[in-house]
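**Student:** Model the following, please.
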Amino acid sequence: MAQTLQDIQSFQGKYPKQIWGLFFSEMWERFCFYGMRGMLTYFMITELLMKEDIAQLQYGATQAFVYAFTFVGGLFADKILGFRKSLFWGGLLMIVGSAILAMDPHKNFFLGIAFTIIGTGFFKPNISTMVGKLYKPGDHRTDAGFSLFYAGINLGALLGGYLCIAIGKGELFSDLIPEALRWNVAFGLAAVVMVISLFNFHFTQRNLATIGLAPGHPLSENPTVAIKPWHQYAVYLGTLLCIPLIMVMVSKTQYTDLFMYIIGPVTLLYLFYEMSKVSPSERKKLWAALIFIVFSVIFWGIYEQSGGSLSIFAARNLNNDLLGLDPNGVNNSGGAFFIIFLAPLAGLLWIWLNKRRIEPNTVVKFGLGFLFLGLGFYALFATRFFANAAGVTSLNIFAIALLVITFGELCLSPIGLSIMTRLSTQNLQGMMMGLWFLASAYGQYVAGIIGSNMAKAREGSSNYESLLAYTEGYKQLGIYAVVAGVVLILLSPLVKKLMQDVR
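**Tutor:** Just a heads-up that it's a prediction; the model follows:
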């Protein structure tokens, strides 16, 4: 007999069994995403011959659009497609985008990127929302579930983040892959793992009961909504028609500026409209969610130097004294490596503390995330004290900084995914998850601007002088992170009041 939603949510133990299927689908999708992400800045500078400051703006624009489209994907999942169809559609677009890049990454760069941007927007927020639906409202094990799910995200990030860039640079399998085809293979690998992700979800969805079904389906949460087939076809067609527009907007960063100036205010106005239709109690929870979202913009603006300025820093200013590993590979995958081991332990720690009624509330966890982030960037600043006269410093010290930053990420990101599902109203969960990722879009956008300004500061400098310029910038970012963490902890009583019964 097939399981019902109630059967799923009444699981015994620490985790529902369905989380493992979602874990592996997300793992392979994140392999694709982080593999692509890790290659972007380096590829643009070395293969497309962009200047460093331009490449970082380009990187910020690309990542901003990726996360901005998660809001669109979440909205269409709520209103028309449902989470399952949105995920499949997004996965197919990511496969097409990666395959286009694999054929000729130099000529097809922005076309392939446009497909992967929209595809990620439909995939990413909706699988996270389905994880939240495995739990009953108020289940204290939700944070632990998202911490485990986050380990899956980072297992994919570890594999993709290291393998793709190492293959493209010729650090791995150089004897097997001709030099002219290394980047083709690196991008093609991202397409292969996305096929695996969709196959896995095809079998996983059989055990999800009614989770993720489209509005209007007799067994869905909104069975009376009148969704006609042409509504879904219009979404698919409209998505494809957006491809040329996204190509232009990503390749011309001034259009990205315009987009970011518009999308945020418009999104907030729409959210306020939706908030006007809910009860006062639900509205307070949505206000609390909005506070978390605003602070996450600051967090990601600092954290996401990893794909921009830290990518250049790794290539130019780090040695390979950590087991002979490629510095760019460590930069792309080091944080994920630490999370794989720490995330399950963090999830169990929250459960252990909860049983003893001493678990920090979500607001304090967020504040701690900022404090660790700040300490990590201070550690990046400290790499200057281990540099030689050529401006090359220790990869070991860099890895320690990534470890500290990882503690901060674990206090914020998986908890953020969890809190969005618990503070959202029933019919706005996809949109609120998308809004959470839209905040990441603004963080990525800000990160690109910060990285570009750092690159301008080092123009014409020696490698040692550029090391000093970058590390000074990282010290300033560390200060901003610590200040934000203290402010958030001070605001915790107000935010807790808005959250009401949600911890």
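
**Student:** can we go C-alpha only for contacts and neighbour counts from here?
**Tutor:** Will do.

**Student:** Once you drop chain neighbours, what's closest to Gln488?
**Tutor:** Rather than Gln, residue 488 is Leu. Excluding its sequence neighbours, the residue lying closest to Leu488 (C-alpha to C-alpha, 6 or more residues apart in numbering) is Gly367, at 5.5 Å.

**Student:** one more, for comparison:
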Amino acid sequence: MLENRKHPVALPFLFLSEMWERFGFYLILGIFQLYLTDTARGGWGMDRATAADIFGTFIAFVYLTPFLGGLIADRKLGYSKSIIIGGILMGIGYIGLAVHNLTVFYLSLALICIGNGFFKPNISTLLGNVYNDDKYRSRKDIGYNIFYMGINIGALICNFFAAFLRNSIGWGAAFIAAGIGMFLGVIIFAIGLKHYKHADVRKPEQEGDMPLSRIFSVVFLPAIIVGVGAWFIPGNVFGSDSTDAFIFACIPVLFFFVSLLVKANANDRKPISALLAIFAVSIVFWAVFKQNGTALTTWAQYYTDREIPAAIEQPAKSLYLVETVQNKPDSVTAYDSEFRVIRDAAGKPEKVWGKVPYFQNLSPDQMPAEGSSISLFNTELFQSINPFFVLTLTPLLVAFFALLRKRNREPSTPSKIAWGLLISAISTLTMVGAVYVCSNGAIKASPWWLIGCYGIITVGELFLSPMGLSLVSKLSPARITSLMMGGWFLATSIGNKLSGILATLWDNYDNKANYFLVNFLLLGSAAAVIFLMLRWLNRIFKAYVK
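**Tutor:** Okay, the predicted model is just below:
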């Protein structure tokens, strides 16, 4: 029976390990900005720009550390040991966020970043390795799609846990749940070790490879020195100390990847150059996509109609998926200085001050009497829309590509990535439409606009993200596969930081449609670039992928 398996027996163990790891991670992301800006229930009470900057820096470092984790796994630790170490560090970090102390908060974020560096690139590489057997090789793309579904099951269910726990107990309980999820993932991975032991093969240094000690001395040490120095530059070059530090710290790492290309032999140079080109355009995708935790969370929180229909109000309340907002004109929060733009008789924009933000663009017929309250769906529940679409659309997409494959018309992996960028660009136009329909925030927008935006960008994501992982596994020279996987996550890291930078500009746009149009131009330009490179990329892909 095992001989007739379509996928390796290791797949369900890796699937479930990743599912629980992503449960914890996306639970944190779903409530991160809400926790940082909360002033009523024990959050940090930060302004929106500061929260967006911290959010962007955090998710940037989360995806920067895989460069180091992949390298150490390749040369020293191996994949399984790295994954277990990373999972334990992340679990401790998640639970540490439950301690309301600023020093513990930042130390916990650091543990999460370091742990993800060991976990994320190596479980993806291990998955690719178990598909290198001849009888499974042709199904690697499908394997990554199934693996990606595991990620999104965790991302789907975690927000309901977050809403229930923070409503019924508090923020700390939600963070502890994230840690428990991570430890479950580690336990499942350990149970399945025997099924991927054969794929956990370290790749020793070969002639021409830079020794690990030298990489630390010429890459990481300069990155740390330059990053720390940039933090203390008087003033800011890129808007904040954290942004300066991150961008300047990336320069030695980027130089290292360029040096890999320059020093590669003739056989390795073409696939490395193709991967670096894909990495470059993917940065723009992540810069827009990761605004789901910042700009789109703000849109969901204050611009979207979240009031619960009477028919389901009581069941939702009993599940603790509801937050209550009271109409008290003297309830001033950090957001009251800017929420929406209205115009006076002369057409000049003016601000609305001194009211609870959610009520500032509520239609008069929905406005509760002063002192009474209304029930709203928790904002983080909107973060489950994207993983819901991933789960429902992935089987359809897999079937669609299988049909094309039978007819010898399936697009190449680079072509799928190009179409993913174009489809993602279209998603931002949905939000432009939402802004116009709700008169730039003068009235609440229907939640269907946000659902539509997430639906379209999810299709783009499915064309791009799992295909990127698959492409790295297929094209990378064998001895640096995990290192190049770290390069993919480095590109993701830079994009994530850019997402935070873009989100800090939200309050600078009186017309929010222009904010989303900027995102459209970024994605549209990236799509144009990759379509121009497509013939060259496909030529390399056909030559090196058997």
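
**Student:** Mind checking the TM-score on these two?
**Tutor:** Once the chains are overlaid, their TM-score stands at 0.83 when taken by TM-score structural alignment, normalised by the length of structure 1; 453 aligned residues with a C-alpha RMSD of 3.0 Å.

**Student:** Map Phe24 of structure 1 across to structure 2 for me.
**Tutor:** With the correspondence set by TM-score structural alignment, Phe24 of structure 1 lines up against Leu16 in structure 2.

**Student:** Where does that match fall, secondary structure wise?
**Tutor:** Using DSSP states H and E, Leu16 of structure 2 maps to helix 11-37.

**Student:** residues making contact with the following helix or strand past that helix?
**Tutor:** Proceeding C-terminally, helix 11-37 of structure 2 gives way to helix 48-64 as the next helix or strand, assigned by DSSP H and E. The contact list for helix 48-64 of structure 2, computed with C-alpha atoms under 8 Å, 6 or more residues apart in numbering, reads 32-33, 36-37, 109, 112-114, 116-117, 240, 242-243, 246, 294, 334-335, 486, 489-490, 492-501, 503-505.

**Student:** before we move on, what about stretch 129-148 of structure 1?
**Tutor:** Contacts of stretch 129-148 of structure 1 from elsewhere in the structure, counted by C-alpha under 8 Å, 6+ apart, are 5, 8-10, 14-16, 18-19, 22, 83, 211-212, 343-344, 346-348, 350-351, 354, 410, 414-415, 417-418, 421-422, 429-430, 433, 501-502.

**Student:** distance between the ends of it?
**Tutor:** Across its full length, stretch 129-148 of structure 1 reaches 15 Å between end residues, using C-alpha to C-alpha, to the nearest Å.

**Student:** How about stretch 162-181 of structure 2?
**Tutor:** Rule used - C-alpha to C-alpha; the end-to-end distance of stretch 162-181 of structure 2 is 12 Å.

**Student:** Please apply the same query to stretch 307-325 of structure 2.
**Tutor:** End-to-end distance for stretch 307-325 of structure 2: 10 Å, by C-alpha to C-alpha.

**Student:** quick check, distance from that stretch to the centre of its chain.
**Tutor:** Centroid displacement of stretch 307-325 of structure 2 relative to its chain, using C-alpha atoms, centre = their mean, to the nearest Å, is 29 Å.

**Student:** Out of the contacts of stretch 129-148 of structure 1, name the ones that lie in helices.
**Tutor:** Secondary structure from DSSP state H places 5, 8-9, 18-19, 22, 83, 343-344, 346-348, 350-351, 354, 410, 414-415, 417-418, 421-422, 429-430, 433 of those in helices.
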